[in-house]
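Chemist: heads up, no residue letters with this:
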């Protein structure tokens, strides 16, 4: 900052903390008030009759102004603070000693109280203690000498008439009280402004924190997100039984070839957003989307009574909704769905752009039987079938070859058993709940 900018801005720099800004502004304000008061002090004395020497007020003005200029040039607030407080402390006592005693000087040493008050506001409670102790010591020292020299001082001619002395007692008390009040008021108002700005910043930070947490919860399950916030550690958990489902849009490549990128995005966003709502309603955990494939799991948290049933219901809902919604569009949409149940390993991979993912034979099996299914089919492995056969309707089992696994028995899920029993003559797509 230039010299003029420092002088105009009380030496405040952009890097200063709010507290340091306030301290600098307070001390510069006090310096200005003292300079104005010193001129007024001398003019009022002259108006009341005593023609006092202008030396002391002039010296005070020069010291205060020179100190401000040095501070503006150097930017050293610590030196400026010490020297300015020293001027505030010692100069009133020098002025009283020059005028005589408490009565003739009208208690001008009261101005020295600005030193400990200024130290309290501009340095802190601990730093103000020596300044207050020095003020009390000089006051007691001055009072002691006035007491010992009282007879001599009373006999000596007074340079200040008694009426002027009494008037200045009132002025000194009123002026110093006003200055102290102005400094305290300025400090409190500025601190209230700073507190208001801080509270506003906290509110904005809270809003941003909630937004960040919502984004994090859209990526990770709540328990995993909480663990990442509490401890930056590797997250990898084993689960004995999780039901994993893959849904793959049939002939997506061919469909997308006749669409613009915006149309492709709009179609996938509409479909997957609907799938998200369905999964959330059933309490299931969406894992990820891979191109046109959608992956969901149940059993990663303890909130669900029967995760396998919830995944099966989601598969039926997805198939039926997509068949109905897709039939209304220019390009009818159908899905292949595969469901597997068994042990998995779940965890967060990487440090940047991380995802929560699942690994294991259960995941591989669910993915591969999805690709072996016919359009509109929901294929389940034997473990899933064993858990659902009393509540859901399955087609007769069939065997499919799976790379790396050989032949696998697969059961095709058709509908909920209770709905079929209630309305056996209606198409299953109609009686299955949306």
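Modeler: Done, it's in. Just so it is clear, the structure is predicted and the values come from calculations on it, not from any experiment.
Chemist: rest of the way, CA atoms for contacts and neighbours
Modeler: Will do.
Chemist: okay, the most centrally placed residue in the chain and residue 211: tell me how far apart.
Modeler: Centroid-nearest residue in the chain, with Cα atoms, centre = their mean: residue 205, separated by 2.8 Å. Distance of residue 205 to residue 211, computed by Cα to Cα, to the nearest Å: 10 Å.
Chemist: just to revisit the earlier point, the residue nearest to the centre of the chain and residue 212, how far apart?
Modeler: Counting by Cα to Cα, the gap from residue 205 to residue 212 is 10 Å.
Chemist: follow-up on the earlier one: run the chain-centre distance for the helix or strand hosting the residue nearest to the centre of the chain.
Modeler: Assigned by DSSP states H and E, residue 205 belongs to helix 162-219. With Cα atoms, centre = their mean, to the nearest Å as the basis, helix 162-219 stands 22 Å off its chain's centre.
Chemist: which secondary structure elements does it contact?
Modeler: If contacts are counted by 3 or more Cα pairs under 8 Å, 6 or more residues apart in numbering; DSSP states H and E, helix 162-219 sits against helix 18-48, helix 114-122.
Chemist: what are the ranges of the strands in the protein?
Modeler: Assigned by DSSP state E, the chain shows strands spanning 236-249, 285-290, 293-298, 335-349, 355-359, 378-380, 392-394, 398-402, 406-416.
Chemist: counting neighbours, which bits of the first one end up buried?
Modeler: In terms of neighbour count (16 or more other Cα atoms under 10 Å), strand 236-249 has its buried residues at 241, 242, 243, 244, 245, 246, 247, 248, 249.
Chemist: and what of the fifth one?
Modeler: When neighbours are counted by 16+ other Cα under 10 Å, the buried residues of strand 355-359 are found to be 356, 357, 358.
Chemist: included below, for side-by-side comparison, is a second structure:
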């Protein structure tokens, strides 16, 4: 970041400045209120020390100063304060002019206060530098420009005053100490704030990575519910469950090397994920060489049987195209059944949103009855899709664990 604590990327710098000024807005307004309180206090107690002629001038200038601070208080609450950092410089230039006039008006009170104009300048400049070092937020350059300008004017003035050299050096040295301290305070506050900003940016990046990983495992709505401490258990009345399996996987495992086999599986699952995204299908999990998905579940909204069939048809077509490219003829069987399921997240390790119910078992059995590169659906799915697909006539099959079941086979050549 260098001497001026500046990020190389302009967008990051702008985000930091706006964020820091927003975060310290309340503190800055409090600082302004304190300054207003100081002027009000002096206005109340000064009649005890100053003649009435001086008080009229002093109180008039104090009123102008208080009005300036009230305006500053309002400006700090606007978006312009966040976006225009040079407003700090402008406000303090106006305040500096007012302070100089105020000190000049009190110069004639040296006999009463025992403090000369130059002595007041040392005190007031010291206070102004320290005050400004806190008020210039995320604004080291403009603070340096203001402070150095004020210091140069002061040094030029002192150099022209007809007093001995030693008092000149002494007064300049005193003000220089205040300036050095104020510059360090402003720079160090900004440096630390930037370190916190960088750390928060890194934390946000890691948080986003963690959330993305979580969203890859769980539907986003489910992940948010879990993070809120909610137990996730849902009931769905009408979900189309899709089972996809590779035909003759054991044979492929024998003829392909382990690395090549894993590559082919990865291609299959990647293609299935792409097709699922295209049709709004929710991937549930992979089981060995099988791919389980649902249409109409927690992450697939109002998608239904039609989307499930379109997904299956496109997946088979895409794998046939891949087979021509790779030379490995991978055929798929797809079974779809529509019915009620229960979904939820169980356990505390390896979180996953899963589905249970007879519908899952029936879809799995129907998949086993499908032809190679074919799609078989239950009567419930057939009637739910409402036409638009060409099926063979119904078949009654005895499915293990299910019993007598009516299925329909999709005519793939018409897809």
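Modeler: The structure has been received and is ready for your questions. Model, not experiment: these values are computed from the prediction.
Chemist: the residue nearest to the centre of the first structure matches what in the second structure?
Modeler: The alignment partner of residue 205 of the first structure in the second structure, by TM-score structural alignment, is residue 203.
Chemist: can you give me every residue that contacts that match?
Modeler: By Cα atoms under 8 Å, 6 or more residues apart in numbering, no residues touch residue 203 of the second structure.
Chemist: how many residues are close by whatever residue of the first structure lines up with residue 377 of the second structure?
Modeler: Matched by TM-score structural alignment, residue 377 of the second structure corresponds to residue 380 in the first structure. By other Cα atoms under 10 Å, 30 other residues sit near residue 380 of the first structure.
Chemist: residue 380 of the first structure touches residue 339, doesn't it?
Modeler: Yes. Judged on Cα atoms under 8 Å, residue 380 of the first structure makes contact with residue 339 at a distance of 4.7 Å.
Chemist: before we move on, back to that, just put the helices and strands packed on helix 162-219 of the first structure in JSON lines and tack on distance to residue 72 of the first structure.
Modeler: Listed next are those as JSON lines, based on distance: least, Cα to Cα, whole Å:
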{"stretch": "helix 18-48", "distance to residue 72 of the first structure": "11"}
{"stretch": "helix 114-122", "distance to residue 72 of the first structure": "17"}
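Chemist: among those helices, which is the most enclosed?
Modeler: helix 114-122 (a mean of 23; mean count of other Cα atoms under 10 Å).
Chemist: if I look at residue 218 of the first structure, how far off is residue 286 of the first structure?
Modeler: 9 Å.
Chemist: more neighbours, those two?
Modeler: residue 286 (23 against 13).
Chemist: from memory that one sits against residue 276, does it?
Modeler: Yes. The criterion here is Cα under 8 Å, and residue 286 of the first structure meets it with residue 276 at 7.1 Å.
Chemist: give me the buried positions along stretch 67-81 of the second structure.
Modeler: So stretch 67-81 of the second structure, judged by 16+ other Cα under 10 Å, has buried residues 68, 69, 70, 72, 73, 75, 76, 81.
Chemist: now those residues as a markdown table including distance to residue 197 of the second structure and secondary structure?
Modeler: Formatted as a markdown table, the buried residues of stretch 67-81 of the second structure follow (distance: Cα to Cα, whole Å; DSSP: H, G, I helix; E, B strand; the rest coil):
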| residue | distance to residue 197 of the second structure | secondary structure |
| --- | --- | --- |
| 68 | 32 | helix |
| 69 | 29 | helix |
| 70 | 30 | helix |
| 72 | 26 | helix |
| 73 | 25 | helix |
| 75 | 24 | helix |
| 76 | 21 | helix |
| 81 | 19 | helix |
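Chemist: between those, which is nearest residue 385 of the second structure?
Modeler: Using Cα to Cα, residue 81 comes nearest to residue 385 of the second structure of the buried residues of stretch 67-81 of the second structure, at 59.2 Å.
Chemist: aligned partner of that closest one in the first structure?
Modeler: In the first structure, residue 81 of the second structure lands on no residue (TM-score structural alignment).
Chemist: same deal with residue 250 of the second structure?
Modeler: Match for residue 250 of the second structure (TM-score structural alignment): residue 253.
Chemist: now residue 62 of the second structure
Modeler: Match for residue 62 of the second structure (TM-score structural alignment): no aligned residue.
Chemist: secondary structure element for the residue lying farthest from the centre of the second structure?
Modeler: Centroid-distance maximum for the second structure: residue 111 at 61.9 Å, with Cα atoms, centre = their mean. Assigned by DSSP H and E, residue 111 of the second structure falls within helix 110-113.
Chemist: which helices and strands does that helix pack with?
Modeler: Helix 110-113 of the second structure packs on no helix or strand, going by 3+ Cα pairs under 8 Å, 6+ apart.
Chemist: make it 10 Å
Modeler: Helix 110-113 of the second structure is packed against helix 117-135, with contacts defined by 3 or more Cα pairs under 10 Å, 6 or more residues apart in numbering; DSSP states H and E.
Chemist: hmm, back to that, tell me the one of the buried residues of strand 236-249 of the first structure nearest residue 81 of the first structure?
Modeler: residue 242 (69.4 Å).
Chemist: what residues are up against the aligned residue in the second structure for the closest one?
Modeler: The alignment partner of residue 242 of the first structure in the second structure, by TM-score structural alignment, is residue 239. Residue 239 of the second structure makes contacts with 294-298, 300, 302-305, 308, 337-342, 359-360, 381, as judged by Cα atoms under 10 Å, 6 or more residues apart in numbering.
Chemist: try it again at 8 Å.
Modeler: 294, 295, 296, 297, 304, 305, 338, 339, 340, 341.
Chemist: nearest to residue 190 of the second structure among the residues you listed?
Modeler: Of all those, the one with the least separation from residue 190 of the second structure (Cα to Cα) is residue 297, at 50.3 Å.
Chemist: please tell me how far the residue nearest to the closest one when sequence neighbours are not counted sits from residue 282 of the second structure.
Modeler: In space, and not counting its chain neighbours, residue 297 of the second structure is closest to residue 239: 6.1 Å by Cα to Cα, 6 or more residues apart in numbering. Distance of residue 239 of the second structure to residue 282 of the second structure, computed by Cα to Cα: 11 Å.
Chemist: overlap of the contact sets of those two?
Modeler: Here residue 239 of the second structure and residue 282 share the contacting residues 294, 295, 297, scored by Cα under 8 Å, 6+ apart.
Chemist: what would those look like in JSON lines with distance to residue 322 of the second structure?
Modeler: Listed next are those as JSON lines, based on distance: Cα to Cα, whole Å:
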{"residue": "294", "distance to residue 322 of the second structure": "24"}
{"residue": "295", "distance to residue 322 of the second structure": "25"}
{"residue": "297", "distance to residue 322 of the second structure": "29"}
